[in-house]
Each structure stands twice: as structure tokens, then as C-alpha cells.
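sequence first, predicted model second:
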Amino acid sequence: MRAPVSKALMLATVLAVAVTLGGCGYGPGRGTASSTVAGRADLDPDASLVVATVAVSTGFDPHRERMGGERPYSFPVFDRLTRMVTGGKIEPMLAVSWETAPDAMSMRMTLREGVRFHDGTPFDAEAVRINIDRARTLPDSTVKTLLSTVDRVEVTGPLEVVFHYTAPTPDLVTVLAGPAGAVISPGALADPNRDLRVDPGDAGTGSYLVERVVPSQSVSYVRAPQSNWDPEAGKLAHLEIRFIADDRTRDSAVRAGEVDIAYVNGVVAQSVRQAQLAAQGSTLDLVERPTNVLAALWLRPDPPGRPPAA
């Protein structure tokens, strides 16, 4: 599946770019992309990274995601079965391999061995079955349409599942790189008092735990005490993601050193130009990466008061 030709821009300090792409666990790539910055700084395992983005956190439950902008907030906590890296390529995450049947009516998937959720629950085939069933049947699931052709998940071994479809589905492995493929501890799902939208707690296998939430402002994370299955993840002690909606405010924050990385609004020419100018002859660097996120406009062809088009 070819990734849409859209690009993401980030304005960052040179050091911050090297740190982020070195596997701090922020975002879906988790360090798989190489930096364009010359040289590479040694990572301080006690360091912190502050990122400014344009989306506000409205919850951490990946199966109830309200908008794509929530993913930077939930992905440091919840790993997915697969992951999409720069360029749209799908790579293993909690799944290590998969094979789609010739008729695309099923897919056999082998899972990673030795992984545990932060609450101590083992990650296994039964956990995958429980999560996929939840994601496609939860009344307020926002990912169920992405799993509409999944008929059932068959557990064929401790670390092996088979997805059975109602119609040919050759692209499910791509879907599982997003929130539909996020895996939550069955122990947490079985607790009626847990609300993952408010606090994910120890329900994930990711490299970070949520430490503090300031509603409509920021989310702070601390590196999980358990060793992570991915040696490139969780290399920094703390991560903070701040919601800064205004383009100029984000630009000012990274220039002033208040944040290490700031998202640049690629659909606003002035914002891109400002970032380009800021990166010229300074310690800031403008990083451009392909992304599968498309920018779109909703157009109303027949606004109120105008006669319908002939």
C-alpha cells in the first residue's frame, strides 16, 4: 500500500532531532527514521524532551480515539501489532511476522515472545483476540469500521493467531499499525472501574507511563521501569507533549527554547516560510518527513441562501 504524498514538518533544535529519531518512543516511527542532522549527540538517559503539537488530548483509549491527533498521546503507552515507519512501510511491532492467504480471506500472525504489560499480564495470542474483539464490538468504538471484515480471531497457539475475514482483506496489516491494532492489558479491560480514556495506568506495553495530565494543555510521561522489548525505545527519562494550537505561538516557543520540537503547519505557507527562515544560520533545524496523514477541506456546495446548482 503506497503512502499518500503528504509531508510533516517539525522545527526543532539540532539536539532534539537527534534524540527524537534515536528512539525516544514518540510517535509511530519510534526511531526508525534517520535524521538529516549532521552528527549525533550522545543520549542522556536522564534527559527530558518537550514537544509542541496542534492536537489536544481528549482521551487515551486507542479503541475510542476521537481524532488522529490523539495518537502522539496514546502511542507512547500502547504498542500496536505493527507499525508504519517513514515512507509508509509496515514493520513488526508486537507481531513479528504475518502471512496473508492467497485469497486474502485470512491472515496468520506470529507474536513477539517475552512481552508483558506493565501490570504484569503476559502478552499472548489470547490478549490479541480479546483486544480485536473489543475494538470491533465496543458500542462506542471508533475503529470498528476499520475491522468490519474481521469475522473472528482464532487462537492457534500461545503466540499465534489467525484473522478470518468475511471478504478479501489484504491490507489489515496496515490497519493494525494504527489504534485498531493497539493492545491493552486484558486485566485492565476486565476491571469495571478502569476508564482508560482518563488514565491508561499500567495497561500498556509501551516505553512510557502517563505521569501527569493538565487538561487542554499538556501530558507528561515517565519512562516505564520495566525493560522494553524495543532497545531503541524509552531512551529518555521524561517526555512532555504540549497542546499549542496557534502557529505563531509554537514558533515562538521553539525559538525561545521553551519546547524542543514544534509541529509546523504544512498547509499554511507563512508557517512553513517562518520555519525555513528560523532554521537558516541558527541552532534550529527544519525536518521534513513523509506521512500518511492527509490534509483536507470540507466544502459545502450549496450553502444556505444560495439556489442549488443546476
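Structure received.

switch to C-alpha atoms for all contacts and neighbour counts from now on
OK.

mind listing what A41 touches?
L15, A18, V19 (Cα atoms under 8 Å, 6 or more residues apart in numbering).

just to be sure, it is in a strand?
No: counting by DSSP: H, G, I helix; E, B strand; the rest coil, one finds A41 to be coil, located in no strand.

ok, it to D260 distance?
Counting by Cα to Cα, to the nearest Å, the gap from A41 to D260 is 14 Å.

can you give me the helices for the protein?
For the chain, the helices defined by DSSP state H cover 14-21, 71-74, 125-137, 172-175, 186-189, 247-255, 269-278.

before we go on, here's another structure to hold up against the first:
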Amino acid sequence: MASGIPRRLGAAVAAAVVIALTLTACASAAPESSGGDGEPVTGGDLVVAARSEPPQLNPLVDQMGGAHVLTPVVDSLVWDNGDGTYGTWLATDWEVSDDARVYTFTLRDDVTFHDGTPFDAEAVKVNFDYVADPANKSTGSVAKLGPTAEVLDEYTVRITLEQPESSFLTLIAAPYFGIVSPTQLLDDPDSLASTVVGTGPFVFDEWVKGQSISYVRNDDYDWGPEGTHEGAAYLDKITYRFLPEDQTRYNALLTGEADIVDYIAPEYAEEVKADDRYESDEFLLPGVGFTLHLNTRTAPFDDVNVRRALLTGIDREAIVKSATFGAYPVQEYLATTTPDYKTDLENVIEFDADAAGALLDEAGWTGTDADGYRTKDGERLSTTVPYADNDQLAQRTLEQVQIDAKELGFELVLQPVPAADFSQRLYTGEYGIMPSFQSEATGMQLWRLYGGDNVSDGSSIGSNASFLADAELDGILAQARASADPAARADFYGQAQELLPSLAPSIPLYSRARVVAWQPNVHGVAWDYAWPQPYLFDAWKN
């Protein structure tokens, strides 16, 4: 089945997707799973071929780091159903104030952390206090919300935000806000870089740097998210093997070295989906796809005409088709599968090289040097673009962008850097263009990436990679985030999407279709919608 499919796959498939999503919404909190028939079998080891290794594991510090390999070991307060509703998990009930600033959670009273520490309201408070402390430099958006946690009784906790956030439940449903043992947070926080003590269905086992990370079953587990099976996980062990090379990961599927392969590269996607030897599922990830964020703090992107010129002067359709082998759709400022995506956009991004050239002329870049690049006052129109050196798709894409930019007379200097160093560039601003990919099932992504109050400021780390600060946009985003009415919220986020092409803080390129494939003896693979990825609590092997 397909939970989200690129729009170029055809009307018949799109209709099937609508039906599937409707059924999912009606099914309440049950995670959508794929797999075979029959009774689940207990036991067995599952090997997952993962695309990247995290630089460290602390989910409360680096939301990108371990999010894709931490779901076995941590649980969240709520489960995101992916349709705007939420299921119970570590919290059995919650209340939200009319202004979307106060969230009160009633917690389960039968949960224990892997180190034996009881799960209660105080444990939740310790987690929120840790994230809110500027000294811990949490990169998650929850930190920017200024949360204050108050214990009302042993199993009731109230979270008050400095600013309203109607998407708060989606944020805390993600694995990068999985609840960590307060004992570890208070007594040995440094250990979180290399091990995590949570309440999840699996317990941390071993991290072999450069190779793999493994987890073993938590036999005492009996608090899976609403809609999953009761009791402990079926599998004995889950091992994530880090295979950054796309072809190596694909070969791991063919040879049986891996039971599940995550992120089948676009050049192999159609072949895998058509191969009846394997099961597969595809999800067009919501949020903000692969995007080039333009650093508006520094020249030349402090000039909006230069930003608009690059936005409209590259042929996004041709670039995406070439780089992704036609597997991914071109995106506006939100993916079509994102809640609050505006379906009737009027201010869409159109390719117009002549208009782009006129904008650069207006910005004063009228000279030309010996290499054909534009100049102004003797200076070449040039900028730097760092990218993770293990990201082959990003490299292909940027090389295509570089070619189009040169046609405009704009030099893009590509800088491959180690993946661990690349993530730090986002927060230091050491770049002209920052390519990044953000997937989250909420229109609040627009605030995360373009809100003037979500910029790294020394006291906290923000996600606004373009460093954009626009009063009109900020006002619209603030109204969206404070709106408890879904229709009103969608309208405000729609206004933001109409405005963004004029501000041109970034160049959106494509939505990423996450294709996951697995061997025929693997069943019960589901999707975690809060941070879209495979969820393996219900998984089992013949």
C-alpha cells in the first residue's frame, strides 16, 4: 500500500491514496502497517540497512542525529496518526488551552524506564527542563517555545509555552522528543551521546561506530501506542547497519544481507516497487523537502532581487527530473502531503531565465569576468554551498543547480564536508547556501524554517537557515500557530505560502518519496507519521 505517492504517478494511484488516507483517518490511532497474513511469530533478529549514522544519540539535543534509529528505545507522550488526530501512548489524556499555550497531560502509571526509574510527571518535567535549559543547546523547536513544566500530581504534568503552538502535539510525538530517563539526564547527561535509556520496546545494546547500532527486546514492555499490539515486541533484536552508499544499500536487499532497506535511492525505486520478490511501501514525506536556504544575512543574498533571480532563474523541473531520475516531484514551499498545504496556490515559482537576468541587472551585477560570471564593483557573483559528503543525491542535485546558475552568471562553489560537520554549519551560518531536508507532518514547518524568532541567537538554536526576518510573514505565522481552529490555521499557513516566493528565502526543489523495502518473511512494518519513518514495534519474521 502507499501512504503518500508523488503526484506524477497518475490519477488512478492518487485516487487509491485518497481512499487509503480516508481509511486511515477512520481507523483512529492504529499505525498503518504493511505485511503478510497469519499470526505473529515471537523471536528473530531484524537487520535494517540505514542510510546514515548519527553523530551522537541524545534526541533532546540533536533532532537530526539519532531520530532515524532511536524509535526502538524511546516512547513519546502521544502518537501522531498523520491525519491531524493523536492517539494515546505514555499519556492517556490531555487538555489544550484555547490559546494553544497550556497543555496538561495525564500519564500512564505502569511504565518503567530501562534503568528501573519509574515514569511519572517528575520524569516528564526533567525532560522539558533539560530541553528548555540554554546550556544544553537543544536544536529542537520545542526549546524555542520556552516550555515550563509543572508537576500537578504524581501522574499529571502541565506544560506552559511562552508562545502559542497549535502543532505542539506533533512536535512531542516525534522520536527526537522521546522521553529519556531522568536518572540519566540528571546524573550522567554526557552518556547520552553514546547510549539512551528510555521506556521503549527495545533496550540499547551496542553501538559499533562506523558499522551498526543494536537493541534487544524489553520483555517488560506493555505500553505501546494506541492501536498496536499488547505486550512486548515480537522481535528479539533490531540492528541498524549503516550503509551510506545507495548501491550498497540496494545490494543488501538483493543479497538478503538486510531484512529491511530504508531509503531506496530514486534510481532503484521503480525497479524495487515492481519486483514481486520484495514487499515495499512509499511515503511522500510531508513538510519541507530538499531546499536550498539562502543566507540573507550576508551578500549577495541580503538583496532580495538576487534571491528572486536565483529562485526563478534555475530550471527546477529539469534539475529534479535529472537528479532523481524522475522519481520525486518538484515542490513549492510545502510538500503536498503536509497538513495545511494550500492546494490552490496562485503565487507559484515559475522558471524565467530572462526575468532572472533582469533582476540581477537591477541589483547591479552587470559586469562579466573572463570566466563568464557576473561582477559588480570588480567582485564576482559567487557563493559557497556546503553539503554532506556522503549524500550522493544532494551532490547530484547541486551539480545540476551549479550548471543552471552558471548560465545566469552566478558561481556556486560546492564544498563537500563530513556529515557530522555539515550539521553544525546550519547553526553557525558558515555558508551562502545551505541545502537541507526537513520532514514533519505540520505546516508549522514554515515557522521553523522562516520565522524571525526561530533564528539561532546564542541562547538557543533555531532552524531558520536563511536567517529571514520579515514582519508580515512573522505576523501570519504567529496567527497560524495560535489558532486552535484547523480551518483558520490552514488559511494563515496558506497566506504564508503565497507570500514566500516574493521573499525568496530559499529555493525548494523536491519532495522526497521515502521508499522502504523488505524481505517477504518480514511483516508488520508500520509508519511513524510524526517523523515519517518505519515503525517496527509490530514487526515480526516468519
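Noted; the coordinates are in hand. Predicted model, so just to flag it, every value in this text is computed and none were measured.

buried residues, stretch 84-103 of structure 2. List them.
86-94, 96, 100-103 (16 or more other Cα atoms under 10 Å).

run the chain-centre distance for it.
Remark: stretch 84-103 of structure 2 is offset 21 Å from the chain centroid, using Cα atoms, centre = their mean, to the nearest Å.

so who does the aligned residue in structure 2 for A275 of structure 1 touch?
Matched by TM-score structural alignment, A275 of structure 1 corresponds to V272 in structure 2. The contact partners of V272 of structure 2, by Cα under 8 Å, 6+ apart, come to Y278, S280, A517.

now do M10 of structure 1
By Cα under 8 Å, 6+ apart, the neighbours of M10 of structure 1 are I261, A262, Y263, V264, L286, V287, E288.

in strands only, show me the residues you listed.
Among these, the ones falling in strands (DSSP state E) are I261, A262, Y263, V264, L286, V287, E288.

buried subset of those as a ChimeraX selection?
Burial among the ones in strands among the contacts of M10 of structure 1 is assessed by 16+ other Cα under 10 Å; the matching ChimeraX selection reads:
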select :261,262,263,264,286,287
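
now the ones in strands among the contacts of M10 of structure 1 in JSON lines, with distance to R255 of structure 1?
Listed next are those as JSON lines, based on distance: Cα to Cα, whole Å:
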{"residue": "I261", "distance to R255 of structure 1": "10"}
{"residue": "A262", "distance to R255 of structure 1": "10"}
{"residue": "Y263", "distance to R255 of structure 1": "13"}
{"residue": "V264", "distance to R255 of structure 1": "13"}
{"residue": "L286", "distance to R255 of structure 1": "12"}
{"residue": "V287", "distance to R255 of structure 1": "15"}
{"residue": "E288", "distance to R255 of structure 1": "18"}
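
just the contacts of V272 of structure 2 now: which is nearest A132 of structure 2?
A132 of structure 2 lies nearest to A517 out of those, by Cα to Cα, at 38.1 Å.

what does that closest one align to in structure 1?
Per TM-score structural alignment, A517 of structure 2 is not aligned with anything.

D361 of structure 2 matches what in structure 1?
So, by TM-score structural alignment, D361 of structure 2 is left unmatched.

which residue lines up with E282 of structure 2 in structure 1?
Match for E282 of structure 2 (TM-score structural alignment): E288.

ok, so what distance separates that match from A278 of structure 1?
Counting by Cα to Cα, the gap from E288 of structure 1 to A278 of structure 1 is 14 Å.

can you check S227 of structure 1 too?
38 Å.

these two: who's more crowded?
For the pair S227 of structure 1 and A278, the greater number of neighbours falls to A278 (19 against 13), based on other Cα atoms under 10 Å.

isn't the more buried one right up against L284?
Yes: shown here, A278 of structure 1 and L284 form a contact pair, counting by Cα atoms under 8 Å, at 6.7 Å.

list the buried residues in stretch 30-45 of structure 1.
Neighbour counts over stretch 30-45 of structure 1 (16+ other Cα under 10 Å) mark R30, G31, S35 as buried.

same deal with stretch 142-160 of structure 2?
142-147, 149-151, 155-160.

okay, and which of these map to strands?
A149, E150, V151, T156, V157, R158, I159, T160.

could you find the closest non-adjacent residue to the second one?
When you say that, I think you mean E150 of structure 2. Leaving out its chain neighbours, the residue that sits closest to E150 of structure 2 by Cα to Cα, 6 or more residues apart in numbering is R158, at 5.1 Å.

what's the counterpart of the one you found in structure 1?
By TM-score structural alignment, R158 of structure 2 lines up with V162.

ok so, going back, nearest to E267 of structure 2, of the ones in strands among the buried residues of stretch 142-160 of structure 2?
I159 (45.2 Å).

ok, now which ones touch that closest one?
Going by Cα under 8 Å, 6+ apart, the list of residues near I159 of structure 2 reads V102, Y103, T104, P147, T148, A149, E150.

ok, now W98 of structure 1?
Counting by Cα under 8 Å, 6+ apart, W98 of structure 1 has contacts M107, R108, M109, T110.

cool, and P102 of structure 1?
P102 of structure 1 neighbours (Cα under 8 Å, 6+ apart): none.

what does it correspond to in structure 2?
So P102 of structure 1 corresponds to D98, using TM-score structural alignment.

could you tell me the end-to-end distance of stretch 128-143 of structure 2?
Using Cα to Cα, the two ends of stretch 128-143 of structure 2 sit 8 Å apart.
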